[in-house]
Every structure is written in structure tokens, then in C-alpha cells.
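Undergrad: I need the structure of the sequence given here:
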Amino acid sequence: MPMSSPLLITASRDLLALKDEWLKNLEVERRLSDKTSESYERDLRQFFHFMTDYLATPPKISDMKNVRPSDLRAFLASRRRDGAGARTLGRGLSGVRSFLRFLEKRGLANASGARAVRTPKQPKSLPKPLAASDALRVTNQDLQMVDEPWIAARNTAVMVLLYGCGLRISEALGLKTNQIGTKTDILLINGKGGKERVVPLLPIANEAIEHYINLCPHQLADGLLFRGARGGKLHAAIIQRDMKRLRSALDLPDTATPHALRHSFATHLLAGGGDLRTIQELLGHASLSTTQIYTAVDTDRLLDIYQKAHPRA
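TA: So this is what the prediction gives:
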């Protein structure tokens, strides 16, 4: 990841050098994605800007030595006034804490003040999966809202991978042709943070991919599997746009997005008796707590069924 120019961050050069070292350390130890690293870098840059105003001078290493809880609370209050939500504030505090711990290990700071600040309460946001019948309609090639048969086949193959394998859209669109062998029944996915996982490839997914390959007018050998209309890289925005047309035609809610198919994969597996550990592995979640959110979704579904069906409800 390219490091920010010192001109873009108000801080001393030695502090900027430590910031770059911290980011490299995070990428190696925690295998953060480029997007996450960029978010952390941006959060720390905002903290440096805040400290410049707070101290009336660009912060130096010595200014990090004893950052107080009141300093961090003032930083969070400033970000909140600028419109930052609870998730953004929580991530920003996490980034600053991580940087101070990094400095503490080198004897350059005391991170106890950061540890004493409570993380802003996060809003509860449950995944919104599609009903099984709607997920099957979305993955039906005959219902795709595009004119070109090969593009309809392409969109179907992508949707089947999202719902049938629980892939992130970036993972599906990043697949290479050589990852799809002849009638292979597994996929090796390189997920977030470079973490690899193996997911089963259902026969119907194999059939959808094979049908797309047979119709695709572009040369696919040893390149990306899914292509745009002119043969270049297929971008997620194209699939999201086509999904928007499809959900309008099928009278589905706005929450019916490509990512909702991944949620549907997990929720329907859980409802069918799948265990959380297996679903965690299939989704590529680093923590089981991330996967456990689907238990709340399934509980809501069961309560809804109970209230509609039980004579005493």
C-alpha cells in the first residue's frame, strides 16, 4: 500500500516514519486488506490533524507519550461533530489504540489512557437475507433482465456462486479461469487479508459456469473468469446495477443485493441444520462472533413463523 506523503499529514517526520512502520507491521502480522489499511491510515491522519489543533503545533513522538483519556474523548467528540457514525468512531479509536500499543512496545508511549476509553456503542444491524424462493428466482437464468444470452449466463453464474458458495462479490469476480477445472467440486478462495479457504462447488454452480464459458465471446484462457461486455474486467458495480433491475422486475425489496445472497447462504444453511463452525469456515470469517449474528436472524424467522402459524399466538 502506498504511504501517504508527509505533506498530507500534520505531524513531525519521525512520527510519520513510525506511522508507516506501524502500517507495514499491521499488514504483515494481521494480514489486513489494502482497504482496511487505508482506513486505519486515514483514521490516524485525522487524529494527527486533531492533535495539531488541540496542541496548537504538529504532534511529535513526545506528545504521544502520555495521551490521556480526555484527549481521545475530545478527538471522538470532534469526529462526531463532523458527522462520523458509531462504526467509524469505533474503528478510529481502534486504530489509535493500535498505534499507541505499537509505540508502547518500543518504549515511546503509554497506551493505558487509550485502553481506558470506552468504545462507542455500535448499532445492531442484522443481515437481511432473501427468502429461499426469492434466492432461487434470482439465480434463475430465464429471469435475468439482460438481452445478451452470454451476459445473462454470466450474471447467473455469479449469483449462483454468491448464493451457492457464500462468496463475497469481490471473491467471485476475482476468480481465474484456471481455478475452474473440469467438473471440479471445490474452490480455493483467497479471501480477506489473504486468508485461503476451501469451499464446495455445487454441481449446479459448475453447470452455470460451464454454460457461461461456452457462450462467452471473449478469450478466457488463463485470465479472469468473468468479463465485462467488452471483454475487460467485470466490476462489482455492473452486477449491482443488474441486480437492481432484477429485484425491481421480481418485486423484491431494496435489501436484495448481491451481498444479501451471501447472507442468504449462511442463514439457509443454519436453518437447515448447519453448525456455526462449519459456516464460519465456509464464509471465511476470522471470528466465530461474526458468524453468530446469523443465529439472531434465524431466531427472528422462527418467531415470525410461530406467530403466523400457532393457533395460540
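Undergrad: can we go C-alpha only for contacts and neighbour counts from here?
TA: Will do.
Undergrad: pull out the buried residues from the longest helix along the chain.
TA: For the chain, the helix that runs over the most residues, judged by DSSP state H, is helix 34-55. By neighbour count with 16 or more other C-alpha atoms under 10 Å, helix 34-55 contains the buried residues 37-52.
Undergrad: which one of the residues you listed is nearest residue 299?
TA: The closest of these to residue 299 turns out to be residue 39 (C-alpha to C-alpha; 33.5 Å).
Undergrad: from the buried residues of helix 34-55, which is closest to residue 190?
TA: residue 37 (17.7 Å).
Undergrad: my guess is the closest one contacts residue 27. True?
TA: Yes. At 7.3 Å, residue 37 counts as touching residue 27 under the criterion of C-alpha atoms under 8 Å.
Undergrad: the structure of the following sequence is requested for comparison with the preceding one:
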Amino acid sequence: MDRWLAQLSGARNASPKTVEAYRRDVAGFLAFLSQHWGGPAGQAALARVGTRDMRAWMAHERGRGLSARSMARALSAVRTFYRWLDQAEGITAAAVTATRSPRQKPRLPRPVAEAAAADLLDLAGSLPEEPWIAARDTAVLTLLYGCGLRISEALGLTGAALPLGESLRIRGKGDKERIVPVLPVARSAVAQYVALCPYPMQRDTPIFRGLRGKPLDQRQVRKAMQLLRQSMGLPETATPHALRHSFATHLLEHGADLRAIQELLGHASLSTTQAYTAVNEQSLMRIYEAAHPRQRRG
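TA: Just a heads-up that it's a prediction; the model follows:
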């Protein structure tokens, strides 16, 4: 398994988080087999995994509360491991590849409404007592909503990106690189924060800092967002990542091309971006049902 994980992070450029998730899922599968069979799951044993073994594993995982989505992810990790086993060791088990993923309801993005997103960014600059902290929170959230960045991408920016120009070169998931336009309001928000930040900006250090000068942690951004949504009465789905969803949904609502949104978000597959069309359709149906004369008359 160590050799497989090394191949994942090396040849396939999988992120450390992806590698860790795969390790955890496959280790759990192997541990179950050892317990299920009453002995270690060695190479010979891995080749004789059958349909009953796979069903028993999935029943065990669901029995301990694993959701359909998490179960599908774990099964995908096990399949990936077995594909590597086939190539590297000649070990195959048809039952693994034949096992179907559990059905799961599609999870649609939950964006923040357009007016609420604007109000949220305004409020972010007034809640913290320290002016530079207020400017920092505003700058980070503006990058999420104004540029569609992931929170890790925004916090990964270093002083080498300063001063922000009209575009940013972002290295996202799977080491995929993309060019993201930067709105004047985002450039202004970051410039204001940099001017107020008490810590020096160096090319190789993160732009965004915590109270004591260490790199800003994602948990601190989530906490700031929690305070904002509580102040505004927004649902718990209003997270930092929801601002990225809002970026895509609002662009789509204003006529942006789906392919362009895919490029801006850095999605490897268009099918991932297409989830936003379903959100847009739901919004249109709500407007239709509320506004159509026949609906009001009924």
C-alpha cells in the first residue's frame, strides 16, 4: 500500500489530502478483511475477495453510519488500489470492480443570494475590532466570491503575487493551473489589507496572517464566516466555500458561458460545473411559481 500511495502522489500528482483519504479508506477495507476472515489480508487473500466479502464490507461500513457519498468514495479508493495491484502485482479480483456504488442523491451547491453576498462583504469590514483584521477578512472573502477561489487557494497566496494585477495564476486541485481575472474591488480589498497589516510582506510568505503573524488558518476564516452569518441570520450552509458556489451561480444567472465558468473554477470535468445549472433552474422555478398570474390567482 505504501508503494501505491507513493505512486499516487508522484506519478498522478494527487494532493496530500487525497492521498490521506485513499490511505484511510483502503486501510479500513484491509482491516475489515482481516477481521472478517480471521487472519491477515495478504496478497493471496486479496486475490480471492468475492462478492459476499464486498457486500459484508459495505454492510459493515453502512452499519457504523457511513453515508452513501462516503461509501462511494471508499469504494472508489479500493477500486483504484486494485487497479494498481493488477498492474504492479498481477493481482485481480473481479468482484471489486463489479461492485456497484450505492445510489446517492445529487448534492447541489448552496450559494448565498446575490444581495446577501454583497451585504456580507460590507459587514466583514465592521465586525472585528482590529482594523487590519477587518480588512483581512474582507480581502479573503472578496477573493472567494469575486474570483471563485477555494479557501486553500486564497490562503496559499504569497507576497510574490503582490501587488495584485488584473489576473492571478492559481495552482489548484491536482496541481492544475488556471488564470483567474481579479476584479478591481478584489485588488482594492487586498491592497487595503496589505497597507494595514502589521507584518512584513515577503515574496515567499503567505499574504494572509493570523493575529500573531502566523499563516492564517482555514478555521479562523470559517469562524469569521460563522459570526457573519449569525449576524445576518443566514443558514449554516453559508460557509466560505459557499461564496465560491455563489461566484459560479451568479455568473451563470447573468449569462456567463458554462465552459468559461468551468475554466474559472478549475474543474477538470464539465459535469462538475453543470451542477450550477440545476441550482439556476431551481431559482427560475421559484421565481416562476411566485410570479406567474395563474399561480397567484390559484
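Undergrad: still on that earlier bit, in structure 2, what stretch matches the longest helix of structure 1?
TA: Residues 16-37 of structure 2 are where helix 34-55 of structure 1 lands when matched by TM-score structural alignment.
Undergrad: please apply the same query to stretch 93-101 of structure 1.
TA: Going by TM-score structural alignment: stretch 93-101 of structure 1 matches residues 75-83.
Undergrad: who's in contact with that stretch?
TA: Outside of stretch 75-83 of structure 2, the residues within contact range by C-alpha atoms under 8 Å, 6 or more residues apart in numbering are 1, 4, 22, 25, 26, 29, 91, 92, 93, 96, 97, 101.
Undergrad: now those as JSON lines including distance to residue 135 of structure 2?
TA: Shown next, in JSON lines, are the contacts of stretch 75-83 of structure 2 (distance: C-alpha to C-alpha, whole Å):
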{"residue": "1", "distance to residue 135 of structure 2": "46"}
{"residue": "4", "distance to residue 135 of structure 2": "44"}
{"residue": "22", "distance to residue 135 of structure 2": "38"}
{"residue": "25", "distance to residue 135 of structure 2": "40"}
{"residue": "26", "distance to residue 135 of structure 2": "43"}
{"residue": "29", "distance to residue 135 of structure 2": "47"}
{"residue": "91", "distance to residue 135 of structure 2": "56"}
{"residue": "92", "distance to residue 135 of structure 2": "56"}
{"residue": "93", "distance to residue 135 of structure 2": "56"}
{"residue": "96", "distance to residue 135 of structure 2": "52"}
{"residue": "97", "distance to residue 135 of structure 2": "51"}
{"residue": "101", "distance to residue 135 of structure 2": "46"}
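Undergrad: what is the nearest of those residues to residue 61 of structure 2?
TA: Minimum distance to residue 61 of structure 2 across those is 9.3 Å, recorded for residue 29 (C-alpha to C-alpha).
Undergrad: give the contact list for the closest one.
TA: Counting by C-alpha under 8 Å, 6+ apart, residue 29 of structure 2 touches 57, 78.
Undergrad: gap between it and residue 107 of structure 2?
TA: Here the criterion is C-alpha to C-alpha, to the nearest Å. By it, residue 29 of structure 2 lies 26 Å from residue 107 of structure 2.
Undergrad: and if you look at residue 118 of structure 2?
TA: 25 Å.
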